[in-house]
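Asks: Sequence and predicted model, in that order:
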Amino acid sequence: MAAGISVKHGLLSSKTSLYHALHRNIVPHGVCIQRAASSTDFRVNEKFCLDLVRSRDYDGFVSSLLLPEEARRSSLALRAFNVELAQVKDSVSQKTIGLMRMQFWKTAIEEIYRDDPPNQPVSAELWRAVRKHYLTKRWLLRIITEREKDLEDRAYRNLQELETYSENTQSSLIYLLLECLGVKDVHADHAASHIGKAHGIVTCLRATPHHSSRRKVYLPMDVCMLHGASQEDFIRGSREQNVRDVVYDIASQAHVHLQHARSFSSKIQGAATPAFLQTVVLEDYLQRVRRADFDVFNPSLQKRNPLLPLQLYFRSWKNTY
């Protein structure tokens, strides 16, 4: 593959070795930074975030590599922050412990904006991104607050509740990416809102087999009730028509949000489109679940599309979403 990035002086500086960047084994470093960090510390922190995102949010990792150089490292810091929050729910056995971790991040954000970040790699990189791009604190805190609510560990009552969660998490992340790109545009914000909602809905669908294997179901209850599908149907991996109908309705709503987001494309400045590359990933899943006749448990949906990095690069080259 002829396009990508290279790591030079600890910085993701060009798109000239995508294949090697995607397949290179970068060992994570647990070394904490000091408040007066050296250039070596910053390189360690950068590699820590890059590796974390590459291992836990591969689609977001590839999308970040294709951003302009001045926003690439900050994007990885934001996505690493998002990964840290997202994995709290699955990594704790007690809600109290999860709340303590969320409180750590709330405090960390306050300290970052006081130029006094905690001795933690993701916090250090986030501090760098905040200083460089003057990121809005409200979006960062909103992500934490919404992820904190997720510790309640219950299904969404309705589709609107899932959309609200997606807006407060995924859309907030895209608003921050737009700030990294120096974009302030109301049409771009509208597109970001819809893309974030689509992203959250698709993530909920993609995670259904994993959650079902752990006897958890988070799909909107109103849609399940509409088609007479119980939580037990999903837990046992049912592939009956009523289960497929639930998936169809939810996937259709994600598709509607993508269409709304693209309706703004002619009004949005080109500098904003790199923040919307995630639409390629969402579109890919929705197409594959449609080909699987909305059987969310179809094994083909659990496999990564090997052509996705190329598709993302092509969309980036065309500067469209």
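Replies: Nice, I can see it. Numbering: from 1, shown residues only.

Asks: C-alpha only now, for contacts and for neighbours.
Replies: Will do.

Asks: in the stretch 151-300 of the chain, which spans are helices?
Replies: 159-166, 172-180, 186-206, 208-213, 221-226, 231-235, 241-262, 278-291 (DSSP state H, counting those that start in this stretch).

Asks: what about Leu178, how many residues close to it?
Replies: 26 (other CA atoms under 10 Å).

Asks: One more: Val62?
Replies: 24.

Asks: Distance of it relative to Ser300?
Replies: From Val62 over to Ser300 the distance is 21 Å, taken as CA to CA, to the nearest Å.

Asks: do Ala124 as well
Replies: From Ala124 to Ser300 the distance is 39 Å (CA to CA).

Asks: Make sure Leu12 is indeed in a strand.
Replies: Yes. Leu12 sits within a strand when classified using DSSP: H, G, I helix; E, B strand; the rest coil.

Asks: can I assume it is in contact with Arg73?
Replies: Yes. Between Leu12 and Arg73 there is a contact under CA atoms under 8 Å: 6.6 Å.

Asks: neighbour count winner among the two?
Replies: Just comparing Leu12 and Arg73: by other CA under 10 Å the higher neighbour count belongs to Arg73, 27 against 23.

Asks: What separation is there between the more buried one and Leu66?
Replies: Distance from Arg73 to Leu66, by CA to CA: 11 Å.

Asks: same thing with Lys89?
Replies: For Lys89, the distance to Leu66 - CA to CA - is 29 Å.

Asks: For these two, indicate the residue with more neighbours.
Replies: Set Lys89 next to Leu66 and count neighbours by other CA under 10 Å: Leu66 wins out with 25 against 21.

Asks: got the contact list for the helix or strand where Arg79 lies?
Replies: In this assignment (DSSP states H and E), Arg79 forms part of helix 69-86. Outside helix 69-86, the residues that touch it by CA atoms under 8 Å, 6 or more residues apart in numbering are 11-14, 46, 49-50, 52-53, 56-57, 60-61, 64-66, 102, 122-123, 125-126, 128-129, 143-144, 147, 173, 176-177, 180-181.

Asks: Next up, a structure to set beside the first:
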Amino acid sequence: MTLEACAEIVRKGDPDRFLAVMAAPVAARARLLPLYAFNVEVARAPWVTEEPLIAEMRLQWWLDALEEIAGGGPVRRHEVATPLAEVLSPEAARDLVPLVEARRWDAYREPFADGAALEAHLAATSGRLMGAAARALGAEDGQAVLADLGLAMGLAGWFLAVPALLARGRWPLPDDRPEAIADLARSGLARLAAARATGLPARAVPAARTAWRTEGVLRRAAARPDRVLGGGLDEAEVVRRAGLLRRALTGGW
């Protein structure tokens, strides 16, 4: 049960977070990689099968693992669950239950009722993960700010994933009119601006830096909402990596 296994899972399944973690201090990597590997495993659980019942069983496995961690007793041996138990407090494990439960959406084909439902989904997934990452680094303060940052990051990632979700028969947007998409993007930018205006504890910075692409993606979505449905929100690779390098060198996020 090594950290290398978690790193490989994140590298393959969440390359943006992997790059951000590799730019963090070694001690922070050891805390973040098991958490992000857990997120990859949970996020992909509903997609490895077309059967909702099997997807539910896979998600229940992770709910049971979190329950074991929260209970403070023995935790099942697993390449991710075992190191995860070493970085999560019982309270942090309980806080991640909504993240797993929210992934049930991926197992079915019902659309979100409205924008608020989509934002609730992003808050439960990306928002919870951001808060848990900061706590794993010892940053207990600023959870409301981290929730805003995580939601904004989740929205940017959601926009990037929309073409693939549509191709798989999902309805990822409650309203796919250009003006509605642009409004969503602007709401994400407002959350990001609020987070930056408030600031974060220094210990939370390696977690917050995983959102380094958020502003660019949301700005492009607000300006060209047609690119959300058709693709084209990604920036050039050299620009993407340069943005992360600049933040790492300046200590920013």
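Replies: Alright, I've got the coordinates. Every value quoted in this text rests on a predicted model; they were computed, and no experiment measured them.

Asks: TM-score of the superposed pair?
Replies: The TM-score (TM-score structural alignment, normalised by the length of the second structure) is 0.89; 252 aligned residues with a CA RMSD of 2.3 Å.

Asks: one step back: tell me which entries of the contacts of helix 69-86 of the first structure lie within strands.
Replies: 11-14 (DSSP state E).

Asks: Looking at the residues you listed, state which has the most neighbours.
Replies: In those, the most neighbours by other CA under 10 Å go to Leu12, 23 neighbours.

Asks: That one -> the second structure?
Replies: By TM-score structural alignment, Leu12 of the first structure lines up with nothing in the second structure.

Asks: same check, this time on Lys318 of the first structure
Replies: So, by TM-score structural alignment, Lys318 of the first structure is matched to Thr250.

Asks: From Val205 of the second structure, how far off is its match?
Replies: From Thr250 of the second structure to Val205 of the second structure the distance is 11 Å (CA to CA).

Asks: Likewise for Gly232 of the second structure?
Replies: From Gly232 of the second structure to Val205 of the second structure the distance is 29 Å (CA to CA).

Asks: more crowded one of these two?
Replies: A side-by-side neighbour count of Gly232 of the second structure and Val205, using other CA under 10 Å, places Val205 first with 19 against 15.

Asks: Map the more buried one across to the first structure for me.
Replies: So, by TM-score structural alignment, Val205 of the second structure is matched to Thr273.

Asks: do Pro83 of the second structure as well
Replies: Match for Pro83 of the second structure (TM-score structural alignment): Glu125.

Asks: I'd assumed Lys318 was in contact with the match of Val205 of the second structure.
Replies: No. The criterion here is CA under 8 Å, and Thr273 of the first structure misses it with Lys318 at 9.9 Å.

Asks: by contact count, what packs against whichever helix or strand comes after the helix holding Arg79 of the first structure?
Replies: Next along the chain after helix 69-86 of the first structure, taking DSSP H and E as the criterion, comes helix 88-91. If you count contacts as 3 or more CA pairs under 8 Å, 6 or more residues apart in numbering; DSSP states H and E, helix 88-91 of the first structure packs onto helix 95-112.

Asks: In the helix it packs on, which residues are buried?
Replies: Across helix 95-112 of the first structure, burial judged by 16 or more other CA atoms under 10 Å covers 98-99, 101-102, 105-106, 108-109, 112.

Asks: What's Asp95 of the second structure aligned with over in the first structure?
Replies: The alignment partner of Asp95 of the second structure in the first structure, by TM-score structural alignment, is Trp139.

Asks: oh sorry, the question was meant for Ile9 of the second structure
Replies: Ile9 of the second structure maps onto Leu52 in the first structure, by TM-score structural alignment.

Asks: what separates its match from Gln87 of the first structure, distance-wise?
Replies: For Leu52 of the first structure relative to Gln87 of the first structure (CA to CA), the value is 11 Å.

Asks: higher neighbour count, the two?
Replies: Looking at Leu52 of the first structure and Gln87 with other CA under 10 Å, you find the greater number of neighbours at Leu52, namely 24 against 13.

Asks: quick one: contacts for Phe276 of the first structure?
Replies: By CA under 8 Å, 6+ apart, the neighbours of Phe276 of the first structure are 174, 192, 195, 321.

Asks: Could you report the neighbour count for the third one?
Replies: What that stands for is Ile195 of the first structure. 31.

Asks: how close does it sit to Leu205 of the first structure?
Replies: For Ile195 of the first structure, the distance to Leu205 of the first structure - CA to CA - is 15 Å.

Asks: repeat for the second one
Replies: Ala192 of the first structure sits 20 Å away from Leu205 of the first structure, taking CA to CA as the criterion.

Asks: Can you get me a residue count around the residue lying closest to Phe112 of the second structure once chain neighbours are set aside?
Replies: Counting by CA to CA, 6 or more residues apart in numbering, the nearest residue to Phe112 of the second structure once its immediate chain neighbours are dropped is Pro174, at 5.3 Å. Neighbour count of Pro174 of the second structure, defined by other CA under 10 Å: 16.

Asks: So what touches stretch 125-144 of the first structure?
Replies: 42, 45-46, 49, 73-74, 77-78, 81-82, 85, 102, 105-106, 109, 112-113, 115, 117, 168-169, 172-173, 175-176, 179-180, 182.

Asks: Distance of the match of Val205 of the second structure relative to Ser193 of the first structure?
Replies: 14 Å.

Asks: circling back: with distance to His20 of the first structure added, can I get the helices of the stretch 151-300 of the first structure in a markdown table?
Replies: Shown next, in a markdown table, are the helices of the stretch 151-300 of the first structure (distance: least, CA to CA, whole Å):
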| stretch | distance to His20 of the first structure |
| --- | --- |
| helix 159-166 | 33 |
| helix 172-180 | 25 |
| helix 186-206 | 28 |
| helix 208-213 | 30 |
| helix 221-226 | 44 |
| helix 231-235 | 39 |
| helix 241-262 | 31 |
| helix 278-291 | 21 |
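
Asks: Let's verify Pro118 of the first structure: helix, strand, or coil?
Replies: coil.

Asks: What is the neighbour count of it?
Replies: 21.

Asks: Might you report the residue contacts of it?
Replies: By CA under 8 Å, 6+ apart, the neighbours of Pro118 of the first structure are 35, 108, 111-112, 124.

Asks: of all these, which two lie farthest apart?
Replies: Largest separation among those by CA to CA: Arg35 and Ala108, giving 12.8 Å.

Asks: how much space is there between the alignment partner in the first structure of Trp62 of the second structure and Gln120 of the first structure?
Replies: Using TM-score structural alignment as the criterion, Trp62 of the second structure maps onto Trp105 of the first structure. Noted for Trp105 of the first structure: a distance of 11 Å to Gln120 of the first structure, by CA to CA.

Asks: swap in Leu65 of the first structure?
Replies: Leu65 of the first structure is 23 Å from Gln120 of the first structure, by CA to CA.
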